[in-house]
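Trainee: sequence first, predicted model second:
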Amino acid sequence: MNTENPGCLTGVARAIALVIVLPVRLVWDALAYCLKQLWRWILAPIGRTLGWLIHHLIVIPLRWLWEWLLVPVARALWWLVDLLVVTPLTWLWRWVLRPVGKALWWVVDLLVVTPLTWLWRYVLAPVGRVIGAVLAWAWDIAGRISRAVGRAVGWVLWNAIGRPLAWVYRVILTPVGHWLRTWVWAPVAAVARAVRAAAREVRLALFGGSG
């Protein structure tokens, strides 16, 4: 066989492809046909039957139950609630509670709020202002008296205690201190320095060393 002929190679390739693809296509067509027949003769009738059963056994009864039982019962219950609860409460609020509340508020305003307002405005507030002013005046006067008393007590303490102590310190203690410092502490300090110097000299003479 001449392998250089393109037409011959194409024919051989097509034959091989046909041998491989043909069984797959046959199986595919057979499967598609079987599925089509299964849908047409089994699945579709079963689905239509199930749909008919669901519609007639569930949907229609539920619709009938909703239209002829639940809705009428709900309307009847709402009518009873409106008749026995809403309407009496509305009437009670409109003709009893609200008028009674208004009357009570009028009584409270007349007997409590208005007298308390008048009492505060014309009695308590003015009296409070007067008492505040009096207390402020008394506090100021008490402060002035306290400062005057403080100055008087300070003057008495200074003249009774401070001034004599100052005179004793200035006239007696200060000259005595100066005399003691000049004639007692200074000689004692000089003697102490001389004794320390003599002791140092003796120590150096006996033991030697630098000190």
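Mentor: On my side now, so go ahead. Residues are numbered from 1 along each chain as shown.

Trainee: C-alpha only now, for contacts and for neighbours.
Mentor: Fine.

Trainee: and the residue nearest the centre of this protein?
Mentor: Per Cα atoms, centre = their mean, the C-alpha nearest to the average position across the chain is that of Val113, at 38.2 Å.

Trainee: gap between that residue and Arg121?
Mentor: Relative to Arg121, Val113 is positioned 12 Å away (Cα to Cα, to the nearest Å).

Trainee: tell me how far Val153 lies from Ala160.
Mentor: Distance from Val153 to Ala160, by Cα to Cα: 10 Å.

Trainee: where's Ala199 relative to Ala192, distance?
Mentor: 10 Å.

Trainee: likewise Ala13?
Mentor: 140 Å.

Trainee: again with Asp109
Mentor: 101 Å.

Trainee: repeat for Gly150
Mentor: Counting by Cα to Cα, the gap from Gly150 to Ala192 is 52 Å.

Trainee: and for Asp29?
Mentor: Relative to Ala192, and taking Cα to Cα, Asp29 is found at 140 Å.

Trainee: and for Gly101?
Mentor: For Gly101 relative to Ala192 (Cα to Cα), the value is 107 Å.

Trainee: likewise for Leu35?
Mentor: 138 Å.

Trainee: do the same with Leu206
Mentor: Counting by Cα to Cα - Leu206 and Ala192 are separated by 21 Å.

Trainee: with neighbour numbers in mind, choose between the two.
Mentor: Ala192 (12 against 9; other Cα atoms under 10 Å).

Trainee: how about Leu110, secondary structure?
Mentor: When classified by DSSP: H, G, I helix; E, B strand; the rest coil, Leu110 comes out as helix.

Trainee: put this next to the previous one:
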Amino acid sequence: MELEKRPAQPQRQATPEGCLAVAIRIPVRIVVLVLVVPVRMVWDALVAAGRVLRDTVLRPFGRALVWLGRALFVWPFVGLWRYVVVPLGQALGWLGNVLVVVPLRWLYRYVLTPLGHALAWVARGIGAGLAWVYGRVLTPVGHAVRWALRGLGAVLGALGLGIFGVLAWLVRHLVLVPVGWLYTWVLTPVGHAIAWCARGLVWTLGMIVTGVGTALYWGSRVLFVLPALALWRWILVPVGRVLAVVGREVADALGHAWRIAGHISLAVGRFLGTLLRWIFVEPVRWVYRTVLTPVGHVVRDLVLRPAAEAARSVGRATRQALAAARESVRQARADFRRMVFGEPGQSQKVDRREPTGAETRTLGSSTTALTKD
């Protein structure tokens, strides 16, 4: 049952209502209330049963499952990790350090490092030798080869300049001049004519497409758009507004009916609780208070207390008898020991000249060794 206070909802602005909303509001609310009250009462009964089931069955069962899951899965793995995996990992780490890291460190420090220094010294010597060969031998040889190639290139350039000049004059007068004349006086006019024809063809096709598109536009507008617009404006919009009013009223009616059904369900629940209390709880309480309690007091005073006192008396007598029997057995054992082994010897006290306890110092006594009596 919804006993909690609902948060304040923002009030809607009052809008003028038509006669249709006023005409359908009361019948719709009456019908919805008649239909919603049984549903709300069943819902509240299911909610109460669910809460009782949750508090009495599901929550203890869930706690038991959680404890069982911890006992079966969490605690064994925690113990395995804490008492097996961690010590084993520490032991393996120590073994790896002793068997792998320390030997590799020793190998690196005392074998590989001196060997690397020796190889570096050898490499530096080889590099110095190669640098001397490069600077003293290869560089002069390269300069000489470059000077020879540069002279050979100058000779070949002087020979090829005349040949390439003749070839260039022939190519210009035999190829480039005829091709330029052909492009200027033949290909350019032909291209202009083709471009003009293409523009005319494109304009013609554009006019045809424009006319066809205009016809299709007006045909589709007259055949589809205007009827659809009229259908939307004069049929669907009024019907939608009516349906919106009906839906809003039905939603408001459902909200009011659900709240009213909640109050009715709360009243019915309280009535049933009071009826159950006066039919079962109060008679049981009256019987317990007026009948069972005096009878219990009488039984306690006349039966239970005398029986408890008698039981305590029997217990005390039994404990005394057992204590007397134990004392008799102890005396008999002591007499038998004296008869067989004789009296035990008395220990002699030895004067240790030590004070037995702290004494109060007075004017006539002293605690020093020289002034002791």
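Mentor: Nice, thanks for sending it over. Remember, it's a predicted structure, so these values are computed and weren't measured experimentally.

Trainee: what residues sit buried inside the one helix or strand Arg14 of structure 1 maps to?
Mentor: Using DSSP states H and E, Arg14 of structure 1 sits in helix 6-38. Judged by neighbour count (16 or more other Cα atoms under 10 Å), helix 6-38 of structure 1 contains no buried residues.

Trainee: could you point out which element follows it?
Mentor: Counting by DSSP H and E, what follows helix 6-38 of structure 1 is helix 44-54.

Trainee: figure out how far that following helix is from the centre of its chain.
Mentor: 63 Å (Cα atoms, centre = their mean, to the nearest Å).

Trainee: mean shift of that helix relative to structure 2?
Mentor: Compared with structure 2 after fitting, helix 44-54 of structure 1 has a mean deviation of 3.5 Å; criterion: mean Cα distance after the TM-score superposition for structure 1.

Trainee: show me what that helix is packed up against.
Mentor: Judged by 3 or more Cα pairs under 8 Å, 6 or more residues apart in numbering; DSSP states H and E, helix 44-54 of structure 1 has no packing partners among the helices and strands.

Trainee: show me what it is in contact with.
Mentor: Helix 44-54 of structure 1 is contacted from outside by no residue at all, using Cα atoms under 8 Å, 6 or more residues apart in numbering.

Trainee: map Pro45 of structure 1 across to structure 2 for me.
Mentor: Under the alignment (TM-score structural alignment), Pro45 of structure 1 pairs with Val166 in structure 2.

Trainee: so the host helix or strand of Val153 of structure 1 matches what in structure 2?
Mentor: Using DSSP H and E, Val153 of structure 1 maps to helix 125-157. Taking TM-score structural alignment as the measure, structure 2 aligns residues 244-276 with helix 125-157 of structure 1.

Trainee: now do the buried residues in the matching stretch.
Mentor: Buried-residue list, stretch 244-276 of structure 2, by 16+ other Cα under 10 Å: 245-246, 249-250, 253-263, 265-266, 269.

Trainee: now do that stretch: distance to the chain's middle.
Mentor: 40 Å.

Trainee: likewise for stretch 7-21 of structure 1?
Mentor: 84 Å.

Trainee: how about stretch 119-127 of structure 1?
Mentor: 42 Å.

Trainee: now stretch 189-208 of structure 1
Mentor: The answer for stretch 189-208 of structure 1 is 83 Å, by Cα atoms, centre = their mean.

Trainee: tell me the SS of the alignment partner in structure 2 of Arg170 of structure 1?
Mentor: Structural alignment places Arg170 of structure 1 opposite Arg289 in structure 2 (criterion: TM-score structural alignment). At Arg289 of structure 2 the chain is in helix, as set by three-state DSSP.

Trainee: how near is Arg289 of structure 2 to Val86 of structure 2?
Mentor: 64 Å.

Trainee: hmm, back to that, after superposition, how close is the helix holding Val153 of structure 1 to structure 2?
Mentor: Relative to structure 2, helix 125-157 of structure 1 is 2.1 Å off (mean Cα distance after the TM-score superposition for structure 1).

Trainee: what is the burial count for the match of Arg170 of structure 1?
Mentor: Neighbours around Arg289 of structure 2, by other Cα under 10 Å: 12.

Trainee: ok, Val36 of structure 2 next?
Mentor: 22.

Trainee: repeat that for Leu50 of structure 1.
Mentor: 12.

Trainee: list the helices and strands the helix holding Val153 of structure 1 packs on?
Mentor: Helix 125-157 of structure 1 packs on no helix or strand, going by 3+ Cα pairs under 8 Å, 6+ apart.

Trainee: hmm, 10 Å instead?
Mentor: helix 163-168 (3 or more Cα pairs under 10 Å, 6 or more residues apart in numbering; DSSP states H and E).

Trainee: quick one: distance of the helix it packs on to the chain centre.
Mentor: Relative to where its chain is centred, helix 163-168 of structure 1 has its mean C-alpha point 68 Å off (Cα atoms, centre = their mean).

Trainee: quick check: next helix or strand after it?
Mentor: helix 174-180.

Trainee: hmm, who's touching that next one?
Mentor: Applying Cα atoms under 10 Å, 6 or more residues apart in numbering, the external contacts of helix 174-180 of structure 1 come out as 167-170, 173, 181-187.

Trainee: average gap between that helix and structure 2?
Mentor: Looks like 5.6 Å for helix 174-180 of structure 1 (mean Cα distance after the TM-score superposition for structure 1).

Trainee: list the buried ones in that helix?
Mentor: Within helix 174-180 of structure 1, judged by 16+ other Cα under 10 Å, no residue is buried.

Trainee: how many residues are close by Arg75 of structure 1?
Mentor: 11.

Trainee: tell me which element it is part of?
Mentor: Assigned by DSSP H and E, Arg75 of structure 1 falls in helix 71-81.

Trainee: average distance between that helix and structure 2?
Mentor: Looks like 4.3 Å for helix 71-81 of structure 1 (mean Cα distance after the TM-score superposition for structure 1).

Trainee: check which helices and strands the helix or strand following that helix sits against.
Mentor: Sequence-wise, the next helix or strand downstream of helix 71-81 of structure 1 (DSSP H and E) is helix 87-92. For helix 87-92 of structure 1, there is no helix or strand it packs on, judged by 3+ Cα pairs under 10 Å, 6+ apart.
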